[in-house]
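> Have a look at this prediction, sequence included:
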Amino acid sequence: MSYYIGTMGWSYDFWRSHLYPKDASSDEYLEYYSKIFNSVEVNNTFYRMPRVQVLEGWSEKTPKNFKFAVKAPRKITHSPSLVYDVGYLEEFLRRIRGLEEKLGPILFQLPPRLKSDKLEAVKSLLAALPTDLLYVMEFRNNSWFSNPTYRLLEKYNVSLVQTGEKSEQVVSAGHLYFRWEGDRRKVDGNLGKVEVDRYETTRMWAEKLNGYLRQGMEIFGYFSKFYSGYPPEDAAQMLNLLRKN
């Protein structure tokens, strides 16, 4: 029974004086972060190929049990009709393997424009992935939420990302992945403080997660800055709630 809880990203200057010391440099953020949380979702890999030296630095700054959930490049997930550069994907996977035991799930976040008529393209992508890594997939078009999609994910042991929408009750793999986004219209997210009290919502989610943990599931969950405005508080609340059970 294991769970990894954290935030979407860690390099935020407006978390200084709260999560980080006031005089901390950005190079020190991850080390401070990893003393409190055991995982983080990496977003910058979505925009560019990660450099080997950067990955090595992340690994050196974090404890042995820390996990990096890594977002797959948009060059793969957002390619027209999911026709992607195979060599680019292979190089991406080769590099992030450098994280070794600290590599958590790889997140494939598909664009809203991609509809379920591209099921075969998704199947081809999943079939091409090495089977020794963990994968999760987030669909942002409602046409995907149906049995053919769920069966495909189950076949390849890929977790359907749960966001609190229609997908929340669907289990397609032994590892589960949660992304708590919040409402960008109501939360600024750049103030470095809680803007909306979400404790009761977090508590309800913790009850669901504990149910999954009792079934032997492995949990990964990450809070956005738009959830309450201050994701370190949300992640800390979730960890405290899970530890009580």
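On my side now, so go ahead. Residues are numbered from 1 along each chain as shown.

> rest of the way, CA atoms for contacts and neighbours
Will do.

> And the strands in this protein, which stretches?
Ranges of strands within the chain are 2-7, 39-42, 67-71, 103-109, 135-138, 159-160, 175-180, 218-223, based on DSSP state E.

> any idea which of the ones you listed is most buried?
Ranked by mean neighbour count, the strands of the chain are led by strand 159-160 with a mean of 27 (mean count of other CA atoms under 10 Å).

> got another, please set it beside the one above:
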Amino acid sequence: MWTHAPWQGRFLPHPLPPKERLRSYATWCNAVEGNTTFYATPARSTVESWARQTSPDFRFVVKLPRSITHERRLTGAEEELRSFLTAIEPLGPRAHALWVQLPGSFTPADLGALAGFLRRLPRSHRYAVEIRHRAFFEDPRSARLLEQVLTGVGAEWVPFDTTVLFQSPPTSDSERDAWTKKPRLPRRAPALTDRPIVRYLGRDDTERTVEGWRPWADTFARWLREGRSPTMFVHTPDNADALMLARRFHEDVRARLPEVEPLPEPAPATPSPAEQPTLF
């Protein structure tokens, strides 16, 4: 996401070399979804660059490749998994959790494959699983069995909250596109570990997005009081204002729990005159 075009020159300096964009993003937010790894395992040199651009306490939630989760459906993917784990080693402590996003066709009948896969994973990492089949949200027995699988290995259940998006018909092209692609699932809030992770998708209208996350701001304040360390990823269909919204969510949590430290001021998108390049 740190290369998202609408942010360049508005939130992030432009032009900016690709190997400096994450560094600039990290002045706005202290966590990022590693979604590109879903499509291909990155070169180790690329991951080394990510590590160089971020502090050791920066959080990467890195998605496992689709060859493991969607194509092989967690079985017979030992070689792909080894390659992926080797590639992300340079992140070190920045690898906050490895994100196992499962397809909507992954049903309660497949829980045995998930349980076996999670048990075989190295304990040197934390794991977070995103489920998209409705049975896990509507059938208490299926939800309970999934929770047992996850808690047995200390893994978290990642909710993807799209309820605000589907509250009323779309009003923009990006919202219409999201309606055709995003899962329509009930909101789920319980945390299984001390590191809950939430993905929230609002609307392109800022106030509707903010109104929709208020229950999460209450939940995050409670989690922090309980000694947990939660991570929130804020999205909108076009993501144009996502950086600003992420910081606004942080401020909403601070309004409920003032002892939470403020985020540092982000680097300006436009360099000062002394820093701007000249011909002479």
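The structure has been received and is ready for your questions. Only a predicted model underlies this, so the values are computations on that prediction, with no experimental measurement involved.

> and of the strands of the first structure, who's closest to residue 58 of the first structure?
Each of these was scored for nearness to residue 58 of the first structure using CA to CA, and the closest is strand 67-71 (9.1 Å).

> and of the strands of the first structure, who's closest to residue 236 of the first structure?
Distance to residue 236 of the first structure, taken as CA to CA, is lowest for strand 2-7 among the strands of the first structure, at 8.1 Å.

> Show me what the closest one is packed up against.
strand 39-42, strand 218-223, helix 231-243 (3 or more CA pairs under 8 Å, 6 or more residues apart in numbering; DSSP states H and E).

> what lines up against residue 189 of the second structure once you look at the first structure?
Using TM-score structural alignment as the criterion, residue 189 of the second structure maps onto residue 169 of the first structure.

> residues near the nearest residue to that match once chain neighbours are set aside, how many?
In this structure, residue 169 of the first structure finds its nearest non-sequential neighbour in residue 162, 8.0 Å apart by CA to CA, 6 or more residues apart in numbering. Under the neighbour criterion other CA atoms under 10 Å, residue 162 of the first structure is assigned a count of 22.

> And residue 38 of the first structure? What does it align with in the second structure?
Match for residue 38 of the first structure (TM-score structural alignment): residue 30.

> contacting residues around its match?
57, 58, 59 (CA atoms under 8 Å, 6 or more residues apart in numbering).

> Can you lay out these as a markdown table showing distance to residue 113 of the second structure?
Shown next, in a markdown table, are the contacts of residue 30 of the second structure (distance: CA to CA, whole Å):
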| residue | distance to residue 113 of the second structure |
| --- | --- |
| 57 | 33 |
| 58 | 32 |
| 59 | 28 |
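
> which of those line up with contacts in the first structure?
Of these, the ones still in contact in the first structure (both residues aligned by TM-score structural alignment, their matches' CA atoms under 8 Å) are 57, 58, 59.

> The second one and residue 195 of the second structure: what is the separation?
The one in question is residue 58 of the second structure. According to CA to CA, to the nearest Å, residue 58 of the second structure stands 14 Å off from residue 195 of the second structure.

> and if you look at residue 67 of the second structure?
26 Å.

> and what of residue 38 of the second structure?
From residue 38 of the second structure to residue 195 of the second structure the distance is 22 Å (CA to CA).

> Please tell me how far the most centrally placed residue in the first structure sits from residue 105 of the first structure.
Centroid check for the first structure by CA atoms, centre = their mean gives residue 41 as the closest residue, at 4.5 Å. According to CA to CA, residue 41 of the first structure stands 9 Å off from residue 105 of the first structure.

> who touches both of those two?
Joint contacts of residue 41 of the first structure and residue 105 (CA under 8 Å, 6+ apart) are 68, 69, 70.

> Now render the residues you listed as CSV, adding distance to residue 29 of the first structure.
Below are these laid out as CSV (distance: CA to CA, whole Å):
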residue, distance to residue 29 of the first structure
68, 15
69, 17
70, 18
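
> related to what we said a few turns ago, if I read this right, the residue nearest to residue 169 of the first structure contacts residue 177, doesn't it?
Yes. The pair residue 162 of the first structure / residue 177 is scored as a contact, 6.1 Å apart, by CA atoms under 8 Å.

> Out of the contacts of residue 30 of the second structure, which comes closest to residue 207 of the second structure?
Using CA to CA, the contacts of residue 30 of the second structure come closest to residue 207 of the second structure at residue 59, 27.2 Å.

> which residue in the first structure lines up with that closest one?
Using TM-score structural alignment, residue 59 of the second structure pairs with residue 67 in the first structure.

> my read: its match touches residue 39, true?
Yes. Here residue 67 of the first structure reaches residue 39: they are 4.6 Å apart, a contact under CA under 8 Å.

> Between those two, which contacts overlap?
Counting by CA under 8 Å, 6+ apart, the common neighbours of residue 67 of the first structure and residue 39 are residue 4.

> Give me the residues contacting stretch 144-153 of the second structure.
The contact list for stretch 144-153 of the second structure (CA under 8 Å, 6+ apart) reads 108, 111, 114, 115, 118, 119, 136, 156, 157, 192, 193.

> Repeat that for stretch 49-58 of the first structure.
Outside stretch 49-58 of the first structure, the residues within contact range by CA under 8 Å, 6+ apart are 30, 73, 92, 95, 96, 98, 99.

> can you list those in JSON lines and add distance to residue 204 of the first structure?
Output for these, formatted as JSON lines (distance: CA to CA, whole Å):
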{"residue": "30", "distance to residue 204 of the first structure": "29"}
{"residue": "73", "distance to residue 204 of the first structure": "32"}
{"residue": "92", "distance to residue 204 of the first structure": "36"}
{"residue": "95", "distance to residue 204 of the first structure": "38"}
{"residue": "96", "distance to residue 204 of the first structure": "34"}
{"residue": "98", "distance to residue 204 of the first structure": "36"}
{"residue": "99", "distance to residue 204 of the first structure": "33"}
